[in-house]
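Novice: prediction below, plus the sequence it came from.
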Amino acid sequence: MQATMNDAPRPGWATEARATLSLSGPIVLTNLSQMALALTEALLLGRLGTDALAAGMLATSLHFALIAPGFGLALAAAPLQAMARGSARLPGGAGRGWLHNMRRATRASLWAAGLAILPAWVLLWNAAALLRALGQDPVLAALAQDYTRAAMFGMPGFCAFIALRGFLAAMERPAAAMWVAIGAVALNLPVAWLLIFPAGLGMLGAGLSITIAETAMLLALLVLIRRDRVFRRFRLLGRVWRLNLDWLGRVATVGLPIAGSMLLEIGIFSAAALAMGWFGAVAAAAHAIAIQTASTTFMVPMGIGQAATARVGLAVGAGRMADAARAGWVAIGLGAGFMAAMAAMLLLAAGFIARGFLDPMDPRAAEVAALGATLLAVAGVFQLADGVQVVAAGALRGLADTRVPMVFAAIGYWVLGLPAGLALAFWAGLGPAGIWMGLATGLAVVAVLMLVRWRRLSAAG
């Protein structure tokens, strides 16, 4: 294995683009598959009625906000794993021990994510009280709690899956995670339908199906890694009960700012969801349509950004900063190009997309679809900025630069984006659309700041 890592050719721009697309393709499909779990359930809950769709939006917003710390710490494995593997390319055996370091990074990220999940469980178990305290309708809050209490037990499987996916990306063999994620969607659709409708569990059934799917994803990926001759040699879970405080500290150093950035970003959309709840069930349901659609398109640049983390990290570990800079810029260009196309699609097909989420027999369907189409049009405007910022963040993560991007997220989302959205919604009288305009403003600011940061650090290298 060592021989294959030394003296690797240095890619040009076209070669780098092909390598990034090759790596990001399975990662993107994995992300889309994971998003399809939530999208499928939103479509099914929409058939239960406007209240169920609105409650599902509140529940998933809270769920994703509280999983952010564990998710971020699991993501910290990826740059550490990539740098460890890249160090095998250093001359003179300077990177000796890289295999053990990949194993240590994986184990430490699993420990860190697991510890971060525990307080999230406490809050999710009491979601109804938390949502009522945040001004939400008691009926919607109670329905949302049915979901969160069932879905929260899938968090460990999801975070562990993310850490192992980072290992596969560092090894430049992400296809196994892709097939597992696609299989989870195929499993979740019939299971969710059976639990929600024939079993009559409604919101509880939707949450339970997510736990089943995410646990199955982890188990299936572990089986595939165990059966692979190369991967088996890493013994990723060997003595996993032994806590390495040094590597836990490294994961925390890289991962806590990632978790903070994710919490700030997810939190701003969760705050927007709560603000939508103040406008009533129609606004909350319309927001659910827009956020599910925008989140789906977001999965592609997010996957490109995760590939950028691996490509940049591999180059940094090998001491090739020019290659790292090239990898980052190629990924940013690919992400921007895709999201420009998605912006055009949302602007042209907003009404058609919104109607697809709703039961036409619902008496409020027309009102929800009209508002949902308006929000989707606003989402189309910020697509490009959203794509650029997430890919640039992924490239910076490959440099292990995570603290400053967290500050950028705080400024863009919470200092500018949320206040602007609330001002436009309430003081300017724009209503729900004003909140989304504020989100667009915050994303644009973060995108510019991330690009400037990447340009400076990649040039300095």
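Specialist: Looks like it came in fine.

Novice: only C-alpha atoms for contact and neighbour calcs from this point on.
Specialist: Fine.

Novice: all helices of the stretch 301-450 of the chain, in order?
Specialist: The residue ranges that make up the helices of the stretch 301-450 of the chain, judged by DSSP state H, counting those that start in this stretch, are 321-355, 365-398, 403-409, 418-422, 432-460.

Novice: how near is the nearest residue in space to residue 49 that is not next to it in sequence to residue 355?
Specialist: Nearest residue to residue 49 in three dimensions, chain neighbours excluded: residue 362, at 6.8 Å (Cα to Cα, 6 or more residues apart in numbering). Computed with Cα to Cα, to the nearest Å, the distance linking residue 362 and residue 355 is 11 Å.

Novice: let's bring in a second one:
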Amino acid sequence: MKLSVYTKEFPENIKLAYPIILGMLGHTLVAIVDNIMVGRLGPTELAAVSLANSFVFIGMSLGIGFSTAITPLIAEADGENSLVKGRSVFHHGLVLCTFLGLLLFGIIYAAKPLIVLMGQPKEVVEMAKPFLDLVAFSLIPLIIFQGYKQFADGKSETKYAMWANLLCNVVHLFLNIVLIYGVWIFPKMGMLGAAVGTVISRVVMVVYMHYALKSKAKFQPYFEGFSFKAIGKNMTKKIVDLGLPSAFQMFFEVALFTGAIWLCGKIGTTSQAANQIALTLATFTFMFVSGLSVAGMVRVGNQKGIGDFRKLQIVARSIFLLAIIIQGAFAVLFVLLHKVLPVFFVNEQVQQTAEVLSIASQLILIAAVFQLSDGIQVVVLGALRGLQDVKIPMYITFVAYWIIGFPISIYLGLYTELKAIGVWIGLLSGLTAAAIFLYLRFNRLSNQHIILNS
């Protein structure tokens, strides 16, 4: 098939994806701003934020992964032009996201004592505990927001979440400045100021999203008729059956990177701080392909609802190609700027900075290599979610990350001289395995649908 068949889909892909990408970048900037501002306080503070966030990221991955079940169901209902089905998905999704946010906060709060048992530096652990309490609480508004976001994305209305995230960042940046450093009448809270800013900005984000959607005529019918009595077993089961495997897919990947944070913490504070710098940069570029993944999920879900599986395959592959182009460009930038980028995250007057910069620059080179693997695996996962195929991909990601990737990270990181570099080689191995096997799964499944419907 000619390349032009796929490239002509690029404008539609980009039109749908760019607000999602900007919104996700806004979401990621919350963590980046925290890391840059807290990093100026010193490597110990940055390592403490990294350790606390490693717990929160696990909860966040489960919540966000679960919420993605809403999008393909809404997209399918939209393809079928069914308001009743779409409204039911929306109401059930919001209730489930609210419950999950509360549950995850409770679990993380109860699990906080585990930090002491993880072999991390004592001074890092003591700083991380109060920070963790606040940022874990911010999961409640964040996951409720995801319920609204995934609904709007499924309706191909992706700009609302973008504006919500941008507002969140403005509020967060302001609060960070005044609360970390004690500007004007505000108390000087240090790294805890960043946590308070995160909580408040995420509450603002969900409030904005609710009223922005409810005020639009297009969405008003979906807000009507809400009742807890209407929350039924069948739709709940449908969302849970899609949401739980999706949650575990995301959990397996995020937990892999969380494991890398813990391993680097066992190696030393400088390795953990360097890992956080490289991970922050890799996460930033990952948001571009994550946006494409959502666009692929929506467009594939629409085509599934319509029943055009040949078009579905073309749309999905056009997303894959676009992801390769974008991540390839970032890989080149990482190679060219690997010694420059870490400087933005450290205070050169603080001790051990030179060692942090040296380790981080090497990790960024490895991150450059896995840009392609990471990009491919996430967009293929999006297409598979659009097909509502989630269980087999869940097993694939478990094997790729925890049977292949993490054991390599443990061995090379703790038992060789590679240390933090070895940990990241393990990450690269897991992501590459996931990309290959997930693509083979999509190719087989989409071909089966074409044969069955031809």
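Specialist: Looks like it came in fine. Here the structure is a predicted model, which is why all the values come from computation and not from measurement.

Novice: can you give me the TM-score here?
Specialist: For this chain pair, the superposition-based TM-score is 0.94 by TM-score structural alignment, normalised by the length of structure 2; 442 aligned residues with a Cα RMSD of 1.6 Å.

Novice: so residue 362 and residue 355 of structure 1 - more neighbours on which side?
Specialist: residue 355 (18 against 14; other Cα atoms under 10 Å).

Novice: now which residue in structure 2 aligns to that one?
Specialist: Using TM-score structural alignment, the equivalent of residue 355 of structure 1 in structure 2 is residue 343.

Novice: residue 403 of structure 2 -> structure 1?
Specialist: Residue pairing (TM-score structural alignment): residue 403 of structure 2 is matched to residue 415 of structure 1.

Novice: same check on residue 25 of structure 2?
Specialist: Using TM-score structural alignment, the equivalent of residue 25 of structure 2 in structure 1 is residue 32.

Novice: next: residue 276 of structure 2.
Specialist: In the superposition onto structure 1, residue 276 of structure 2 corresponds to residue 288 when matched by TM-score structural alignment.

Novice: what's the average distance of the host helix or strand of that match to structure 2?
Specialist: Element membership for residue 288 of structure 1, per DSSP states H and E: helix 281-317. Comparing helix 281-317 of structure 1 with its match in structure 2 after superposition yields a mean distance of 0.4 Å (mean Cα distance after the TM-score superposition for structure 1).

Novice: for that helix, packing partners?
Specialist: Contact analysis of helix 281-317 of structure 1 by 3 or more Cα pairs under 8 Å, 6 or more residues apart in numbering; DSSP states H and E lists helix 13-46, helix 50-75, helix 77-86, helix 155-170, helix 245-278, helix 321-355, helix 365-398 as its packing neighbours.

Novice: now for the counterpart of residue 369 of structure 1 in structure 2: which residues touch it?
Specialist: The alignment partner of residue 369 of structure 1 in structure 2, by TM-score structural alignment, is residue 357. Neighbour list for residue 357 of structure 2: 274, 339, 342, 343 [criterion: Cα atoms under 8 Å, 6 or more residues apart in numbering].

Novice: could you redo the last one with a cut-off of 7 Å?
Specialist: Contacts for residue 357 of structure 2 were tallied using Cα atoms under 7 Å, 6 or more residues apart in numbering; they are 274, 342, 343.

Novice: cool, residue 62 of structure 1 as well?
Specialist: Applying Cα under 7 Å, 6+ apart, one finds that residue 62 of structure 1 lies in contact with residue 270.

Novice: many thanks, we can stop here.
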